[in-house]
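Novice: return atomic coordinates for the entry below.
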Amino acid sequence: MRFGLKVYIYTLFHILLHFYYILHMIKFDLEAIFDDIDESVALLPHRDTRRIEVQKILNGRMKRIVTWHISVFKAVEAVSSIYGPPLAYQVMFTSIAICLIAIQITQKLENGILDIRFTMLGVAACLQMWIPCYLGTLLRNKAFGVGEACWNSGWHQTPLGRMIRQDIIIVLLRAQQPVTIKFPGLQSIQLETFSSVIFNLYGYYYYYCLDG
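Specialist: Sure, this is the predicted structure:
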């Protein structure tokens, strides 16, 4: 069971990081989309061979960006369908476990004993819930950053932007949709979810201390 949990967290960690770096590469491509292209070409007639050649170059660059961007959305949807149930199980039962661990540590402290094992177990339980939430937040913020990079590419300040304006607008609109791992009945996997769970746990723990 412990080995399976380690593999699960390790796999999810690398999958989310993979998506994160794909989005990072998209930002780099957007920043350099007009590099090494003469702006004056955009003012040439549509049938001019130089303009046609530049149009092919820009279309190729945008095609790669759009392909990567769509692949991230599809992949995150697949991850949500695969890892959604385990994440729901993890959040639900880890929250109960952390609460019970905190109670156990408190009872030991009342007797003047610091239970190292339960303390380490509590820290590990918090970490294994915090890691996917943290990565989910990184992924969400990086996905929104694609929209910012798209706007900051300067497409509205150069004549070349007219040649791929439709593609740019589509990417901008698509980038407004959050990239998050979610499952029916469960909040999106992000730091806000982790904070909410910890806050609720503290409430249960506080009421236990009052009753005690």
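Novice: all contacts plus neighbour counts: C-alpha atoms, from now on.
Specialist: Fine.
Novice: roughly how far does the residue nearest the centre of the chain sit from residue 107?
Specialist: Closest to where the C-alpha atoms of the chain average out (Cα atoms, centre = their mean) is residue 139, at 1.8 Å. Look at residue 139 and residue 107: by Cα to Cα, to the nearest Å, they are 39 Å apart.
Novice: okay, now the residue lying closest to residue 182 once chain neighbours are set aside: neighbour count?
Specialist: Of all residues not flanking residue 182 in the chain, residue 188 sits nearest, at 4.5 Å (Cα to Cα, 6 or more residues apart in numbering). Residue 188: 20 surrounding residues under other Cα atoms under 10 Å.
Novice: another one to check against the first:
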Amino acid sequence: MHFFSFISELGNVFGAIFALHVIFLSGVICFYCVAAMINGRLEDLKNLMGSVISIIMIFHCCYNGQLLSDSAVDVGTAIYDSNWYSLSSAHKKIVLITMLRSQRVTYIKSTSYTHVSLTTFVKIMNMAWSFISLITRMYEEE
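Specialist: Presented below is the predicted three-dimensional model:
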């Protein structure tokens, strides 16, 4: 149980920092990509590489959050696949409680409403692409 409280505490401590990190990097990605699409200069290509690095940073955070969630689910599977039926009655109760707890997926949370996972990464990239499309469309109409 200490592990789950540690993950919860980790989410509380770094949640706001991760949210600000994602918001800032999403803005950087949008504006670097728009600048590269509009001007097409070599300097803008460097900026585009900066946005790729920002994408990799966000992906790294989200990927590790996904690994944590997947590992939490795998605990129940590993217990079920073990020889739990040959244990004593007291140990079977402990195994049962652990299996029930493992059915609730553990997430690292960014603030109190967003789980850090690959689904979050896809949402961030969709939002960034929507902003890029909007800004380039507005720029082309002027």
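Novice: need the counterpart of the residue nearest to the centre of the first structure in the second structure.
Specialist: In the second structure, the residue matched to residue 139 of the first structure (TM-score structural alignment) is residue 68.
Novice: what's the answer for residue 81 of the first structure, then?
Specialist: By TM-score structural alignment, residue 81 of the first structure lines up with residue 12 in the second structure.
Novice: residue 131 of the first structure: how many residues sit nearby?
Specialist: Counted with other Cα under 10 Å, the neighbours of residue 131 of the first structure add up to 19.
Novice: re the thing from before, hmm, the residue nearest to residue 182 of the first structure is touching residue 178, no?
Specialist: No: checked against Cα atoms under 8 Å, the pair residue 188 of the first structure and residue 178 is beyond contact range at 10.1 Å.
Novice: ok, back up a step: how about the residue nearest to residue 182 of the first structure, secondary structure?
Specialist: With DSSP: H, G, I helix; E, B strand; the rest coil as the basis, the three-state label of residue 188 of the first structure is coil.
Novice: can you name the residues that contact it?
Specialist: Going by Cα atoms under 8 Å, 6 or more residues apart in numbering, residue 188 of the first structure touches 180-182.
Novice: what about the second structure, which of the residues you listed hold up?
Specialist: Compared against the second structure with both residues aligned by TM-score structural alignment, their matches' Cα atoms under 8 Å, those retain 180-182.
Novice: tally of neighbours for residue 6 of the second structure?
Specialist: Applying other Cα under 10 Å, we find 11 residues neighbouring residue 6 of the second structure.
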